[in-house]
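# here are the coordinates; sequence isn't available:
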């Protein structure tokens, strides 16, 4: 995996667990790569003959401009979280949005087609989710952000279904995705609510892409009102599964990935700690 900072990443556990379950003599290692080195990173994948590499902040956008070609999703987002060395080319993929949709289908039986969805935020994770919801046939994708121009640009990724929205419209949504850093442990705003919990209740599915802590104060508050809830671990696991499938052509071993999150280095509840040191992504 490449990015900066990188030691907090949980992805190494996931990839190495998959490689072990397959009996592959591959290893997952971390590369601390600062901003401005995206093109050099892509060139290194080609030069070293690596089968693939995961990419995180602050490199997602600059790597997209350095790839030989982009998948349709990465092209729309102009952001890459997965490099694939295929047929002599380095191809940029983005598995974030589809990772969330896979997680919601697997864990909650939720499918976006014909549903009303609201996304809080307009950053990179939010944009990936917005694009995936629109592509999956959501009836409406509302985007709530601090800046109206950012909300409008992000909403356009959902096509005709997307539009800027107001927080109050969450009451009429089937799915609400919290895609801002609010509530993240150590962020100094752990108690801040990105959306009034009183707007949600039974019949709503509320997702917070934060997974450290596993249940943010906001998720706890909306759960207390009867809404179904999910944290960001499902998205993490399923976006990694999609990357593994790109690199190997094999269905990802999801049981092994989940088990990899609970190896030594987890917190005292047996769940992963995002502050635990990580290693990285596959170098075969």
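The structure has been received and is ready for your questions. Treat the numbers as computed from the prediction; the structure is a model and nothing was measured.
# Going by C-alpha atoms from here, please, whenever you check contacts or count neighbours.
Fine.
# Contact partners for residue 183?
By C-alpha atoms under 8 Å, 6 or more residues apart in numbering, the contact set of residue 183 is 189-193, 210, 213, 216-218.
# To clarify, my last question referred to residue 133.
Per C-alpha under 8 Å, 6+ apart, neighbours of residue 133: 97, 101, 112, 117, 141, 158.
# Compute the distance between the residue nearest to the third one when sequence neighbours are not counted and residue 145, please.
Think residue 112. Residue nearest to residue 112 in three dimensions, not counting chain neighbours: residue 138, with 4.9 Å by C-alpha to C-alpha, 6 or more residues apart in numbering. Look at residue 138 and residue 145: by C-alpha to C-alpha, to the nearest Å, they are 19 Å apart.
# and residue 88, how many neighbours?
The number of residues packed near residue 88 is 10, by other C-alpha atoms under 10 Å.
# next one: residue 72
A count of neighbours around residue 72, defined by other C-alpha under 10 Å, yields 12.
# how far away is the closest residue to residue 161 other than its chain neighbours from residue 97?
Spatial nearest neighbour of residue 161, excluding adjacent residues (C-alpha to C-alpha, 6+ apart): residue 140 at 4.5 Å. According to C-alpha to C-alpha, residue 140 stands 16 Å off from residue 97.
# what about versus this one:
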């Protein structure tokens, strides 16, 4: 396969672990000459960057603040990206740039790949199971897409200001997924759900760590550094399975590698690279 290149775009971008993951994949796949870099780019600069991209560029990973802008500049988009209302991937196609979203796959696959203390697998709750999402941002919208694969999950989203949850409700409508909003102040009842998905910024969910949790619950915590978060530690102490945001990061990047290279992602090589870069992140 001839040399190709890709990159992660965003602003700021110096913290991104995407180069660690993608370079590890290229090495494991034997893609000699392939490169993956980080490029600082804001919403105003995205269209120009795409227009000036060299023909050897196969695609871009896109992080904040570009995820909604991706859909505005792309020539086409996957149904999942359209339904979520955001993209994190741009792929070069004959007809132009194609937008996709692998964040929801990262959530789905991180849950599916995690192990229970009993040796079983963590799965998104059974049909009709209760799910509580903390936060209403882009990660929460991607989580809705993962949950939409279920038959009638009971989804509640806890938000600080329901009036600002319009984009999330729009995503839910496009996905055909009924969602109930509730204020974060009513947290105790809603945190008894089968699955809790915490998408709040670092430290914002720490206040919930003192609540009583059960062994038959599960947590997906988007934060992964430092690890464990107080909320993750509380669920672990209760005997509940906990999935780190590092696992989400790993699996969404794995899907990007597949989309950009056409090869199955070497997940274990990518995991090893991530653990070396962020020791203890529970990938």
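That came in fine, so what should we check first? Predicted model only: the values in this text are computed from it and were never measured.
# re earlier: which one in the second structure is aligned with the residue nearest to residue 161 of the first structure?
Under the alignment (TM-score structural alignment), residue 140 of the first structure maps onto residue 154 of the second structure.
# Look up how far residue 132 of the second structure lies from its match.
The spacing between residue 154 of the second structure and residue 132 of the second structure, counted by C-alpha to C-alpha, is 8 Å.
# Which one's more surrounded, the two?
residue 132 (25 against 20).
# wait, is the more buried one part of a helix?
No. Residue 132 of the second structure: not assigned to a helix; according to DSSP: H, G, I helix; E, B strand; the rest coil it is strand.
# Quick one: map it onto the first structure.
So, by TM-score structural alignment, residue 132 of the second structure is matched to residue 118.
# One more: residue 13 of the second structure?
Superposed on the first structure with TM-score structural alignment, residue 13 of the second structure falls opposite residue 6.
# now swap in residue 36 of the second structure and tell me
Under the alignment (TM-score structural alignment), residue 36 of the second structure pairs with residue 28 of the first structure.
# start and end residues in the second structure for the lengthiest helix in the first structure, please.
Ranked by residue count and defined by DSSP state H, the top helix of the first structure is helix 233-248. Mapped onto the second structure using TM-score structural alignment, helix 233-248 of the first structure covers residues 246-261.
# Would you map the helices across the stretch 151-283 of the second structure?
166-175, 187-190, 230-237, 245-261, 267-277 (DSSP state H, counting those that start in this stretch).
# Any figure for the gap between residue 251 of the second structure and residue 258 of the second structure?
11 Å.
# The closest residue to residue 282 of the first structure other than its chain neighbours: which element?
Distances taken as C-alpha to C-alpha, 6+ apart place residue 28 nearest to residue 282 of the first structure, at 4.2 Å, with adjacent residues excluded. Under the criterion of DSSP states H and E, residue 28 of the first structure resides in strand 27-29.
# How about the residue in the first structure that sits furthest from its center?
Note on the first structure: the largest C-alpha distance from the chain mean falls to residue 47, namely 28.0 Å (C-alpha atoms, centre = their mean).
# Please, which helix or strand holds that residue?
Using DSSP H and E, residue 47 of the first structure sits within helix 38-48.
# Tell me the first helix or strand C-terminal of that helix.
That would be, after helix 38-48 of the first structure and using DSSP H and E, strand 52-54.
# residue ranges for the strands of the first structure, please.
Using DSSP state E, the strands of the first structure run over 2-3, 27-29, 31-32, 52-54, 69-70, 82-86, 89-93, 116-120, 140-144, 162-164, 175-178, 205-208, 228-230, 281-283.
# Make TSV from these and add distance to residue 271 of the first structure to it.
Shown next, in TSV, are the strands of the first structure (distance: least, C-alpha to C-alpha, whole Å):
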stretch	distance to residue 271 of the first structure
strand 2-3	24
strand 27-29	21
strand 31-32	25
strand 52-54	23
strand 69-70	35
strand 82-86	25
strand 89-93	28
strand 116-120	26
strand 140-144	31
strand 162-164	35
strand 175-178	21
strand 205-208	17
strand 228-230	15
strand 281-283	21
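# Deepest-packed of the ones you listed, please.
Scoring the strands of the first structure by mean neighbour count under mean count of other C-alpha atoms under 10 Å gives strand 140-144 as the most buried, with a mean of 28.
# what does that strand contact?
Contacts for strand 140-144 of the first structure (C-alpha under 8 Å, 6+ apart): 114-122, 130, 133-134, 151-152, 154-155, 158, 161-167.
# Recalculate using a threshold of 6 Å.
116-121, 151, 155, 161-166 (C-alpha atoms under 6 Å, 6 or more residues apart in numbering).
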